[in-house]
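Enquirer: Test case, fold it:
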Amino acid sequence: MEALIGPFEVTFVQRALWGGVLVSLTCALAGTWVVLRGMAFFGEAVSHGMLPGVALASLLGGSVFVGGVLAAGAMAAGVTVLSRSPRLSRDTSIGLLFVGMLSVGVIVVSHSRSFAVDLTAFLFGDVLAVTSRDLVHLLLALAAVAIIALVGHRSFLALAFDPRKAHTLGLSPRWAHAALLTLVTLAVVASFHVVGTLLVFGMLIAPPATAVLWARTVPGIMLGSAVLGCAATYVGLLVSWHVGTAAGATITTTAVGFFLVSALAAHVRGSLTRRATAPTAPPVPAGPEKEAARTERIPAP
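Expert: So this is what the prediction gives:
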């Protein structure tokens, strides 16, 4: 038991655990809609599109969090505007802004020779360096995401499964889509400091994708995603402590590992279910009886 509990008696590991739990809950609420709505590319683009804002904030001595919020907000607004063009698909708009924002961020970083450490933290995070102030920020972000998810649940549901029906229900799909982009953006910005931009995408996608394989309702997917995310945080920190691996990457790898195991189990379950429910053909008699049985099955002219 000491091996399972001992590491979490250390203060900074306790803060890392709480930070990971808050990130898991936030990503569960937003990631469920990302998976159901097919917005994985947008989530990845936002996580990388924050680089210009974070880089400028670091170089100017400002708040990295505020810089990330502004850059991610500009990314989401740009996607909303460009997606209205009938000649551009949503993926094309996201791809263009993704490349543009990332390129600007690299240009800003290239002008600083002392930005290597901060850039590494931006990409891969530092969950073991979470402070009490970071936990407060994560808690506030979780509250905001929960409010948006609760208020927009009906609209998000109609948008994810039948956008045309949203018009008949008077739910305004355009505003629902904008609110959904805001939800995902807030979750990504709030989580990147803990697990990094390259890894927040895994926490945003892997637990909800795992829960989708088993749950049948949206609340069930959110609950399952939250549980899986928290479990991945605990197991990842535990493995990182004993093996000496990067904590953030280990947490995300654990979450992806849960998905792979669950996908395999779901495939096996599906195969067994199909075999059990497959109709069994009646035995065909041999010899003269076989020919008689075949003749009986031929319809009369």
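Enquirer: Every contact and neighbour count from this point should use C-alpha atoms.
Expert: Noted.
Enquirer: Now do Thr253 against Val81, distance only.
Expert: 35 Å (CA to CA, to the nearest Å).
Enquirer: Could you do Ser114 as well?
Expert: From Ser114 over to Val81 (counting by CA to CA), the distance is 36 Å.
Enquirer: got it, and Ala179?
Expert: For Ala179 relative to Val81 (CA to CA), the value is 14 Å.
Enquirer: Second chain to compare with the first, below:
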Amino acid sequence: MPWFTDPFSLEFVQRALLGGVLVAVLCAVAGTWVIVRGMAFLGEALAHGMLPGVALATVLGLPVLLGAAVSAVVMSFGIGVLQRRARLSYDTSIGMLFVGMLALGVIVISHAGSFATDATAILFGDILAVGTGDLVVLVVATAVGVASAAFFHRSLVALAIDERVARVLRLRPRVAQTVLVGLVTLAVVASYQAVGSLLVVGLLVAPAVAARQWTERIPTTMALAAVIGSAAVCAGLLVSWHAATAAGATIAATAIAAAGVSWVLRAGIDTVRRRLVAPDLVPA
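Expert: Modelled structure (predicted):
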């Protein structure tokens, strides 16, 4: 099958595939909690909130991943401060910082001179440019994310059920909330290189949404989401290679398509099952 083997015979495509799979695993772990807690808006806000840090790092000649991390951490900290000190709701705090950070990033980009190429990479990523150093960062980030999710699993489950229950059980809901925000931040920053700030939410949310159609338990959802996300990376790279499309955008679109197909299949199976069961319920 040359159509399949030819692209992956190249070293830079192999690195892109490995990097994408690592991102898929990390996003599956964080994305499952995003779906369970209904926090997709936080993932989107953090993805856009990285823009000023990435733009400043690019202008100053610093590592863009460092700028993205600092910017995302600042935004996460700001959300917590606005909630506690200004007594704003969670969505309001995110919305205010989301717009503010995005505006600041656009200001930095517009003030810089020749920024068109870099802006494209910031917004849509460049997974084919993933290098050995990027893979090392992704391995560490994925290991930290998986370990954190496993260590705080009971606290995160209790927080998802009811914060008061978590408090009664002494599972420290505030710590669990901080860990959850940190996990989403880690996933968003690590995924930036692969799919960019605009498309990272697709890889964070879509595989978990697809997996949730077939699973109930959280660990099972994470595992299936990792498989679906990895498959989306592989399929997206193949499609982008043969169709000459942007790799990051194609991967994100493939992941979203997988979520749509999963939903249609689940709905179809449920409909057929109801129709098969319904005649048995009618009295003779």
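Enquirer: Please state their TM-score.
Expert: Remark: TM-score between the superposed chains equals 0.96 [TM-score structural alignment, normalised by the length of structure 2]; 283 aligned residues with a CA RMSD of 1.3 Å.
Enquirer: between Ala179 and Val81 of structure 1, which one's more packed in?
Expert: Shown here are Ala179 of structure 1 and Val81; by other CA atoms under 10 Å, Ala179 has more neighbours (17 against 10).
Enquirer: List the buried residues for the helix or strand hosting that one?
Expert: Assigned by DSSP states H and E, Ala179 of structure 1 falls within helix 173-195. Counting neighbours by 16 or more other CA atoms under 10 Å, one finds that the buried residues in helix 173-195 of structure 1 are 173, 176-177, 179-195.
Enquirer: just stretch 167-174 of structure 2 next, same as before
Expert: 171-173.
Enquirer: can you put the residues you listed in JSON lines and add distance to Leu66 of structure 2?
Expert: Shown next, in JSON lines, are the buried residues of stretch 167-174 of structure 2 (distance: CA to CA, whole Å):
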{"residue": "Leu171", "distance to Leu66 of structure 2": "32"}
{"residue": "Arg172", "distance to Leu66 of structure 2": "30"}
{"residue": "Pro173", "distance to Leu66 of structure 2": "29"}
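Enquirer: distance of the counterpart of Gly268 of structure 2 in structure 1 from Val261 of structure 1?
Expert: Under the alignment (TM-score structural alignment), Gly268 of structure 2 pairs with Val268 in structure 1. As judged by CA to CA, Val268 of structure 1 and Val261 of structure 1 stand 11 Å apart.
Enquirer: same deal with Ser112 of structure 1?
Expert: 43 Å.
Enquirer: what about Pro283 of structure 2, which SS state?
Expert: Look at Pro283 of structure 2: counting by DSSP: H, G, I helix; E, B strand; the rest coil, its state is coil.
Enquirer: Which of the three states applies to the match of Gly268 of structure 2?
Expert: helix.
Enquirer: what's the burial count for it?
Expert: Counted with other CA under 10 Å, Val268 of structure 1 comes out at 12.
Enquirer: give me the element Leu96 of structure 1 is part of.
Expert: helix 90-110.
Enquirer: Likewise for Leu17 of structure 2?
Expert: helix 11-37.
Enquirer: Check the mean deviation of that helix from structure 1.
Expert: Superposing on structure 1 and averaging over aligned pairs (mean CA distance after the TM-score superposition for structure 1), helix 11-37 of structure 2 comes out at 0.7 Å.
Enquirer: Packing partners of that helix?
Expert: When contacts are defined as 3 or more CA pairs under 8 Å, 6 or more residues apart in numbering; DSSP states H and E, helix 11-37 of structure 2 sits against helix 132-151, helix 173-212, helix 218-243.
Enquirer: Where does the second one end up in structure 1?
Expert: Per TM-score structural alignment, the counterpart of helix 173-212 of structure 2 in structure 1 is residues 173-212.
Enquirer: For the matching stretch, what is the distance to the chain centroid?
Expert: 5 Å (CA atoms, centre = their mean, to the nearest Å).
Enquirer: can you tell me which residues contact the residue nearest to the spatial centre of structure 2?
Expert: Structure 2 has Leu204 as the residue nearest its centroid, 2.3 Å off, counting by CA atoms, centre = their mean. Residues counted as contacts of Leu204 of structure 2 (CA atoms under 8 Å, 6 or more residues apart in numbering) are 24, 27-28, 30-31, 43, 187-188.
Enquirer: What separation do you get for the residue nearest to Val194 of structure 1 when sequence neighbours are not counted and Gly20 of structure 1?
Expert: Distances taken as CA to CA, 6 or more residues apart in numbering place Val127 nearest to Val194 of structure 1, at 4.7 Å, with adjacent residues excluded. The gap separating Val127 of structure 1 from Gly20 of structure 1 is 8 Å, by CA to CA.
Enquirer: With Glu296 of structure 1 instead?
Expert: 69 Å.
Enquirer: In space, what's closest to Met203 of structure 1 - neighbours in sequence excluded?
Expert: Thr252 (6.1 Å).
Enquirer: Hmm, that neighbour is touching Ala231, no?
Expert: No. Between Thr252 of structure 1 and Ala231 there is no contact under CA atoms under 8 Å: 11.0 Å.
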